[in-house]
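Asks: One predicted model, sequence on top.
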Amino acid sequence: MVKDGNVSVSGNVPMSKNEDWWAVWLGLFIFLLGLGPIFGADLLGWVVKSSVWTDISKAIAPISKSYAGMSGITSLILTYLFLLVLTTIGASVMGANVKRFIIGFTVIFGITYLCMVIGDNAYIAATPDKQAKLGVSWSLGLGEMGFVIAMIVGLIIGNFAPGVARYLEEAAKPEWFIKTGIVILGAAIGIKTVGALGLASTVIVRGLCAVVEAYLIYWPVVYFISRKYFKFTPEWAAPLASGISICGVSAAIATGGAIRSRPIVPVILSAVIIVFVAVEMLILPWIAQTFLYHEPMVAGAWMGLAVKSDGGAVASGAITDSLVRAKALKELGINYEEGWMLMAATTTKVFIDIFIGVWAFILAIIWSVFKLNKKQDAASQAADKVSASEIWDRFPKFVIGFALTFFILLFIGLSDPKVVKLAEAGSNQANGLRSIFFGLCFFSIGLITNVRKLWEEGMGRIVAVYAVCLFGFILWVGLFISWLFYHGVMPPIVGG
């Protein structure tokens, strides 16, 4: 179980003591630094980046080519010091023991980043379309496995070295870390949206239709099945529905924060989601090649609707693009231009991502009004009126930060198309820090979790719900919607 002391409760806590607000402030500060390239200043180019590797000496490097002369180790140390200073300021104001926080954060950061590097080994992380380039004949295709490894290591320490875990807990702030990461994520999605708006209008309109499917068809059905047939509480059913229906890890985490679920809930769901994404990536592109080479854009859109992570969907779109084009050339003698199926997959996924924050806001209001996380009978719920201040109190403040970063980048990109590439470079640099915050969250969750309680919380049922919903209707409804909107829409033909 997650210990009560590590569960952030906003309540009437002053802004200066509130983890949600500190997530907004830190996220916005990093976001502002990420705007540097627009003004000719590479302010975050030194941030460390871990790439998929076969030679570990080449695993880490500065994220910007402007810092190509800097070693990976120097970049890693600078990144650690930067995050240490920021988080220590916040922890100190919130009343933490500064000495223990500094020591704890140092250990947590070091272990987490090592796990992320291990997870980027080519045999673990390489997607099928990258294997040849990396010189490996096979891989697991688990691109986010570093997070899961970090959580497992945290679980081992938390359950077999409880004394160490208790000391490190001063710096184990899973909600703070993940919400800061989500604020930064808004910028990346915002600039991706600018790119999507430059695509053919027909693809954009069809991408928007995916929002209706994911949020108004997938989500309520998964939630209903989870509640009625698998007996999950609302605390589990809502993030599970978002994770399976919308955008995997990010949606599950955003929903968990919006409804005030315990931090353990979205992280356990994330581990399951990552595994299923890998399975989909290994299966769906080849199904598309076999049955959809007559309808290439249907195949691409299907990847965006079916694969529940950004990286997995885009990678699946790239694989599908290659496989379907080869099949069409062989069987039909048609040589389609490269990239249009990938465009369909990416656009579909982008528009689904845009509404994560909006959906989190809607769920926050619903959970406030109906008090779905409280064990009350129907009569007491009906009698208990919710004030406007309570709705604001329960509102996930990180959604404000997410919305700000998203709309600022969207406005900048639409106002001056010339700076889109610069804005994208800056958001990618900030996104490197976002990935680290996610990793810190996963390790922290493991550290403060009692593993003996995991199965009591329903891990086996989570896998069952995911399998039933994904293979029972999500894949096939997604295929039908893709066919409905993209049937007859063909990519340009090379030389045509």
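Replies: Here it is on my side, so go on.

Asks: can we go C-alpha only for contacts and neighbour counts from here?
Replies: OK.

Asks: Now do the helices in the stretch 101-250 of the chain.
Replies: 122-125, 131-134, 145-160, 162-168, 174-197, 201-212, 219-228, 234-242, 248-258 (DSSP state H, counting those that start in this stretch).

Asks: take a look at this one as well, against the first:
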Amino acid sequence: MPEGGSIRGRLRTFLPGVGILVFGAIGARAIATKLPGVNELLVAILGGVLLANVVDIPKWATPGIRTHKVWLGTGIVLMGASLAFDAIVESGPIVLLLVCCVTGFTLLYVEALSRNVFGITDQLASLLAAGASICGVSAVVAVAGSIDAREEQIAYAAATVLLFDAVTLVVYPAIGGALDLSARVFGVWAGVSMFSTGPVVAVGFAHSEAAGQWATITKLARNTLIGIVAAGYAAYYARNRLNTESASADDSADNTGTGESGDISLRELWDRFPKFVVGFLLLALVSSAGLFSLGDLRSIENAYGWLFLLAFVGLGTDLELRKLKCAGVRPVFVVFVAFATVSVLSLLLLRAVLG
């Protein structure tokens, strides 16, 4: 009986806040459905922002709202099923090379701008770099768990990325029409330079059927890199944390350890490595092997879509205005500079290579 009582107690503790997340997620999807072109994740974040800054979160709802980390991690794992590694082969070697080059350049460029020019903290810089270089919000949330990013950093990076998603939905079709870009050039351009998958597909098919197909296949190839980048960031930050802890221990005691501070065993890295990244990659491999039916994939996509909505309502509550004032507009400037540079350079490169 004590266990049952404990379970009921936990339900009473968490259900009210989870109920608020569910209500916010349903509301965000309903609003986005009635207003075509409006991103439901952005609406979810805004709902959380209003809840935190206007309505104020009651104490009895706080524990349940804090569960957004659980929904986020679960959604990331399920998102792996949407990645198809064979998309890389279908996109062709030239497009694949362009994807790798543009993605790598964007990642390093945003990191350099953030840290060396705008003085942005390491974790937020990495979130902005991942979001801008790979697949928008999906990359932000995938990398966030790998680097122990704070909730307000995740929410700020996601909101910044979604802001540019909204802008590109309007700007890209206008540029494509003004420059009379071919379907292949426009589709690949959208696929390598825009942030999130949804806007890429929407913009591509708004141009033409062929452009939509090129945009989709290019973006899928680019999305596949998310696992590699998340794993790389996880190893990098885990190693840095261990080196810092080892150096601190050396300063406070005699050197009685097993080696220098830079010598970190694979076991130690594994202990620090976020296990959801493994789940994400395994599910991607299972999906690529064709073990999921089309119906299964649609169900999984719907599931992680809802989980992300729940998570982003909760993440929005961490976007308190006083915290945003401290962060300032530097992240937006970083993404703007990087986005403008990559968009122009990639378009020039594509017109030269693809004609």
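Replies: Cool, the structure landed. All figures in this text were calculated on a predicted structure; none of them were measured in a lab.

Asks: Need the TM-score between these chains.
Replies: For this chain pair, the superposition-based TM-score is 0.86 by TM-score structural alignment, normalised by the length of the second structure; 342 aligned residues with a C-alpha RMSD of 3.0 Å.

Asks: Same list, the helices of the stretch 101-250 of the first structure, but as a markdown table with distance to residue 270 of the first structure and mean neighbour count please.
Replies: Conversion of these to a markdown table gives the following (distance: least, C-alpha to C-alpha, whole Å; neighbours: other C-alpha atoms under 10 Å):
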| stretch | distance to residue 270 of the first structure | mean neighbour count |
| --- | --- | --- |
| helix 122-125 | 16 | 22 |
| helix 131-134 | 25 | 13 |
| helix 145-160 | 9 | 22 |
| helix 162-168 | 22 | 16 |
| helix 174-197 | 12 | 26 |
| helix 201-212 | 21 | 18 |
| helix 219-228 | 16 | 18 |
| helix 234-242 | 9 | 26 |
| helix 248-258 | 5 | 28 |
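
Asks: Rebuild those as a markdown table, extending it with distance to residue 422 of the first structure.
Replies: Formatted as a markdown table, those follow (distance: least, C-alpha to C-alpha, whole Å):
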| stretch | distance to residue 422 of the first structure |
| --- | --- |
| helix 122-125 | 28 |
| helix 131-134 | 27 |
| helix 145-160 | 29 |
| helix 162-168 | 39 |
| helix 174-197 | 10 |
| helix 201-212 | 23 |
| helix 219-228 | 36 |
| helix 234-242 | 32 |
| helix 248-258 | 25 |
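
Asks: Would you tell me which of those helices gets closest to residue 296 of the first structure?
Replies: helix 201-212 (13.0 Å; C-alpha to C-alpha).

Asks: quick one on the thing from earlier: indicate which one of the helices of the stretch 101-250 of the first structure is closest to residue 24 of the first structure.
Replies: Nearest of the helices of the stretch 101-250 of the first structure (C-alpha to C-alpha): helix 174-197, 6.3 Å.

Asks: ok now do residue 14 of the second structure, which residues does it touch?
Replies: 61, 63-65 (C-alpha atoms under 8 Å, 6 or more residues apart in numbering).

Asks: so where do the strands sit in the first structure?
Replies: 48-50, 60-62 (DSSP state E).

Asks: dump the residue contacts of residue 406 of the first structure.
Replies: Residue 406 of the first structure touches 186-191, counting by C-alpha under 8 Å, 6+ apart.

Asks: mind running it again at 10 Å?
Replies: 183-193, 354, 357, 400 (C-alpha atoms under 10 Å, 6 or more residues apart in numbering).

Asks: what do you get for residue 186 of the first structure?
Replies: So residue 186 of the first structure contacts 27, 31, 192, 353-354, 356-357, 399, 401-410, 427, 431 (C-alpha under 10 Å, 6+ apart).

Asks: if I pick the counterpart of residue 133 of the second structure in the first structure, what's in contact with it?
Replies: Aligned against the first structure by TM-score structural alignment, residue 133 of the second structure finds its counterpart in residue 245. For residue 245 of the first structure, the contacting residues are 213-223, 239, 251-252, 305-308, 352, 466, 469-470, 474, by C-alpha under 10 Å, 6+ apart.
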